[in-house]
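Colleague: Quick one, fold the following:
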Amino acid sequence: MKNIFILISFLPMVLFAQQRDSRTREYLSPVRVVWQQEGQLIQGLDNLLLSGNGQSDLVNRNICKITSTDKCHPAILLDFGKELQGGLQIVTGAPAIHDPITVRIRLGESVGEAMCDVNGVNGATNDHAMRDFIIKLPWLGVMEVGNSGFRFVRIDVLDDSVELQLKEVRAISIFRDIPYKGSFRCNDERLNRIWQTGAYTVHLNMQEYLWDGIKRDRLVWVGDLHPEVMTVSTVFGYNEVVPKSLDLIRDLTPLPGWMNGISSYSIWWLLIQRDWYYYHGDLAYLKEQRSYLVALLRYLITKVGADGVERLDGKRFLDWPSWANPIAVNAGLQGLMVQAMKAGSELCKILGDNDLAVECQAVFDKMVRVAPIVKEALLRSGVAPDAPGSKQAASLLALAGLMDPKEADQKYLSVNGPKGFSTFYGYYMLRAMAAAGNYQGACDVIRQYWGAMIDLGATTFWEDFNIEWLPNAARIDELVPDGRKDIHGDYGAYCYKGFRHSLCHGWASGPTSWLSEYVLGVQVVEPGCRVVRILPHLCGLKWVEGTFPTPYGIISIRHEVGIDGKIKSRIDAPSEVKVLSSAK
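Modeller: Model prediction:
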């Protein structure tokens, strides 16, 4: 009987412990006080900047005391130094009165967002994650609240005539504790910081699943995933979050449905499968996708007319800045469908479905034959080279072989520099510029466009950014001075107006994988990185060095321009990886 009792007692633990969190928690103290209200009623505010231990005690040493009156209600705004995903830990002291104290907490990705109200006009919202809420803090205790993406925290005391004692206010950063296996360094610190910021942006979004944004939408959007997956492969190597997310959206989307309701996003799922297999060589995983992948290809084929023009239904979407340009969307979807047929043919050969591989190739050939018609339609539309959408369409046409990359670069991509770039499709614009041989121009755009976000105080890259927002814009880490524009609250469109705009969006990480692929020069030639080509383009840099993860280990690389102007390379790769090396 005793053994039976032990077994029965243990069963509930076994039955209900179904999922363990693979992430870790790190507690961060604020790095500065940005602002305070009714400062004469606040004592020891700098004590909150000290390192804490998360434990209340009876000593009451290094306490911040915030005292309200019936007319004055103090408030503070703290900066944790960088964007993070998680919540807040508040450790309280022991004032004379033991009653709980009511406070209002506001989390913000910018100072402006942390200082604003949810008023239905400025875009501020509690959608997806609570960032503005009221709680009661215990006497001599610890309270953990919140689950959002933020950097700044405002705390207002709401009760009349109380003394709030704060021992600690710490951010709870929740993330996957994984090494950065890939790296990039060169003699241009601006490029180094951009590479690292893109990597960190995606790292924060590697939560339970691979999210688009840590404040909004915290969802698996498949189109958003492609740039993120390229960054994951470049920086972290294999990680479970990618197949886990791809499988989730597959299982949520029985055919003939489109993933996320968007036809192009089902194409992106297919392209991710191709790229993921090339980087990691996991044939077993690819075979698990066979039934869905084959059915998806057959369905996509039905969406190509006899004239070779795509007829995709569902929501026809590239990215938000191109949304108002249907001509560009049509051209871009043609380019995506061509890429889908090419990837489908490759994957079907690997999976042994030769008949479908041939069929995909035939559709590819038919679609390529109408390339001049598609291009002329784009040109006849009267769309200016720097208008929203045209750079998106031109990049996809160039990458699909439907437009000569040099023509796409000269007529569209390089016109007016970063004007018309977008954070999501900027990655494909950079790749199309590389296909045209304009590596220097692409590096310049990276410095100007993504670098501008850093200049404005960003520690992660944003859902969208328009270079025309820059004049007279204040930084996101300061109170907006009179006469200056709030680049977070005053801008944005479509689903990201004002403070609803996500300032940590994984699809904006394109420069990270691009710099590793084209400047450091690592290109995967055969699945599983069995063969890689090292083809650096230093673009005026004196040296560049870095690492690249493969299933067999790390490739270490350094390129340096010698006194004769030639690039001298040092490459150390695992024995299982064949390296084809060349320098320009």
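
Colleague: switch to C-alpha atoms for all contacts and neighbour counts from now on
Modeller: Noted.

Colleague: Counting neighbours, what do you get for Gln440?
Modeller: For Gln440, the neighbour count with other C-alpha atoms under 10 Å is 16.

Colleague: Report all helices and strands that the helix or strand harbouring it contacts.
Modeller: With elements taken from DSSP states H and E, the one containing Gln440 is helix 439-445. When contacts are defined as 3 or more C-alpha pairs under 8 Å, 6 or more residues apart in numbering; DSSP states H and E, helix 439-445 sits against helix 426-435.

Colleague: I'd like the structure of this one too, to check against the first:
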Amino acid sequence: MKNTYTAEVNIGFGVSELINNDSNMNKIILIIGCLIATTTAFAQQISTWIWYPGDYEVWLSNNMQNRRTDRGTFFPPFWKMDSHYVLVEFSKEFDLPADEEISIYAEGKYNVKINGKMLPGAPTKVMLQKGKQKINIKVYNQGNVPALYVAGKNVTTDSDWNATYEDKEWIDETGKASDQSGTSYVKAGKWNFNGPTARPSTFKLPVKPQQALSQEKQGKGILVDFGKNTFGFLTLHKLVGTGRLNIYYGESREEALSTKTSETIDLLEIHNQQPQDSTLDLSKAFRFVYLEPEGTVRFDEVSMQYEYLPVADRGFFRSSDNELNKIWDVAKYTMELTTREFFIDGIKRDRWIWSGDAYQSYAMNYYLGFDSESVKRTILALRGKEPTISHINTIMDYTFYWFLSIADYYRYTGDKEFIAGIYPRMKSLMQFCLDRRNSDGLMKGLAGDWVFIDWAEGLSKQGEVSFEQLLLCRSLETMAMCADLVGEPKDNQHYQQEAQQLKDKLFAYYWNDQKKAFAHSRIDGKQTDNVTRYSNMFAIFFNYLNEQQQAGVKANVLLNDQVQQITTPYMRYYELEALCALGEKDYVMKEMKDYWGGMLKLGATTFWEEFNPAKKGAEHYAMYGRDFGKSLCHSWGASPIYLLGKYYLGVQPTAAGYSQYEIKPYLASLAWMQGKIPTPKGEIELYVSKNKIKVKSPVGTGTLKLRSKVVPRVKQGQVKHISGNDYELVLEKGIAYEVDYKY
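Modeller: So this is what the prediction gives:
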């Protein structure tokens, strides 16, 4: 919320006219008052808590990811966990128009220097004199992130402050301070802690009460059903007695009732002499909860505190197909549950930040809440701190997805400031990757590397897998783009050359003219016979293939049932995107309804980590050799949000931040559809039927691309004929367009 006053006044006539009319004196007073209030509000800047960039994200992600338990046992992440810098100096120079008092708040011990002079103690108020003032404040905190909040009329903490964890100043034997500094400074990090009492270390997601749908006697205990998958803290009402209370959580009824193999449990010792309401300390994911009391323990009923991240409800989709609408709604709810302090993979089992899962969450987010802050937090948390000793999440392909996520972030937001801040960490991570190439300049799994690709039975990870080279090539192109954005021409040229050399090798080593596809891998310098979908479908939407090669991949791989099928929503997302890019949107619509609709027919209230229609009953819940190892609420299951927004409503940016964009709607089997697509400056609103299109955008310049059997008619703008039945209409921001056409 902006802390300013805004006045809309009519100044179409002169002030002399107002003065000559006594009845307008109130208007003069209103105008002057509004101008004074507005001027004052703009002069009073907004303060926010700041820290060394990335440190709070690392600290917060550590807290979140270490909440995972496996049947009550603490289960930390597999990878290296970093920590914040414990001593940080913040500084900024100001030129003050008048004397000014500032208030200082810090998370940790601190000292203050004004114009190089140390002030005594740890002052909470400081009077600054008119003119140039340089403020340096050092904050130390071992347990939490050193953070600073300064508030004054002109002096406020924001992302323009400098931060450093170094202090390379020195003095000589006479006590004279050096006149040169080797200290590196970066712009401070921030989020939304905009008041002195909103301390970053105390942040918690909000909660709200949620009631159970039903409660029934089952065996020795009570089975509670909340009606759908949910996440939060269980509350036991009027809990009383002495003994034990065993609690078994389940995303399915079967899991909650399986006391020996359910994934998450609580075993509580109860000693309550008087009935009391008790809310458990650790959040859990569940739909069903089975509670078995022992001794004299009893309770009245069970409810929960639903935990969530407040995100604006911006994206929207509705159509003439109710099943498709339900798919979109369940995908939206899946995203709501897996969007927490960060974008996580699944709410039940891992509750960790996985780069491959997050990469897809970002894409869905751009068509749903467009929560840029969550994207940045997650990117920073995944990158962690130097030194770099392993791939992100230890997975080679997840490192490359991290680079790709930054390219997408810039494309959708146009946020060059974030690119400038993250670029040094991009360079060091890319160098880590390039240093691990073999003598042929290719990536191959080394000791400690997890080559993941997908959960697929028998999928070979041996040798130099073409998929990894493809992702590295795209990552190098991302590096070149970012180098150009931050004004590093030598870096730009270097990364462009590396990308082109790798792309040449990709075709030389892996393209098979007979199979008209990329081979899966290369072992001992020889191309293997196996062809899989992964490299081939990514090459489609990376636009690496010419028309003839695209046609070959489409026929011989993507539409070929003899090539190993994909069963995870994770890779199904990319497969369907590739088919959309090849013009197979009717096919994709049917597949989307069959695949995600298949989960709905089995009672899914959120979308799963993996779905195989051939499985029966409780087989659907098993994974990783465990009866209920599968996540039934997994972020990568929500991809219809992205597919429907980008390829059916047909909206996507063609220049950074939607300064330019295209709308290419496709109805497929639908009679009509409508939606809202969020952008950095509001929502693009779109309605499409078989004879009318309505569109209005608050941002940039767009191009509406449509096919019509007749010449389209429009009152605003001018329709341009391209060829055949293809037409285009230029869209300017703020104008509501109505197009009459024939689909």
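
Colleague: still on that earlier bit, in structure 2, which residue range corresponds to the helix holding Gln440 of structure 1?
Modeller: The aligned range for helix 439-445 of structure 1 in structure 2 is 585-591, by TM-score structural alignment.

Colleague: next one: stretch 208-217 of structure 1
Modeller: Taking TM-score structural alignment, stretch 208-217 of structure 1 hits residues 341-350 over in structure 2.

Colleague: quick revisit: after superposition, how close is the match of helix 439-445 of structure 1 to structure 1?
Modeller: Stretch 585-591 of structure 2, aligned to structure 1 and superposed, deviates on average by 1.5 Å (mean C-alpha distance after the TM-score superposition for structure 1).

Colleague: What residues sit buried inside that stretch?
Modeller: Residues Lys585, Val588, Met589 are the ones in stretch 585-591 of structure 2 that count as buried (16 or more other C-alpha atoms under 10 Å).

Colleague: Repeat that for stretch 101-120 of structure 1.
Modeller: Using 16+ other C-alpha under 10 Å as the test for burial, stretch 101-120 of structure 1 gives 101-103, 105-116.

Colleague: on that earlier part again, dump the buried residues of stretch 585-591 of structure 2 to a markdown table, plus distance to Leu429 of structure 2.
Modeller: Listed next are the buried residues of stretch 585-591 of structure 2 as a markdown table, based on distance: C-alpha to C-alpha, whole Å:
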| residue | distance to Leu429 of structure 2 |
| --- | --- |
| Lys585 | 37 |
| Val588 | 36 |
| Met589 | 38 |
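
Colleague: Spatially nearest residue to the most centrally placed residue in structure 1 (excluding sequence neighbours)?
Modeller: With distances taken as C-alpha atoms, centre = their mean, Gly506 lies nearest the centre of structure 1, 0.7 Å away. In this structure, Gly506 of structure 1 finds its nearest non-sequential neighbour in Val202, 4.9 Å apart by C-alpha to C-alpha, 6 or more residues apart in numbering.

Colleague: Now do the contacts for that neighbour.
Modeller: Each residue near Val202 of structure 1 by C-alpha atoms under 8 Å, 6 or more residues apart in numbering is listed here: Glu228, Thr231, Val232, His505, Gly506, Ser509.

Colleague: do the same with Arg425 of structure 2
Modeller: Contact analysis of Arg425 of structure 2 by C-alpha under 8 Å, 6+ apart lists Arg383.

Colleague: where exactly do the helices run in the stretch 451-584 of structure 1?
Modeller: 451-455, 510-514 (DSSP state H, counting those that start in this stretch).

Colleague: out of those, which comes closest to Val14 of structure 1?
Modeller: helix 510-514 (42.1 Å; C-alpha to C-alpha).

Colleague: What is the closest one packed up against?
Modeller: Counting by 3+ C-alpha pairs under 8 Å, 6+ apart, helix 510-514 of structure 1 packs on helix 189-205, helix 222-235, helix 426-435.
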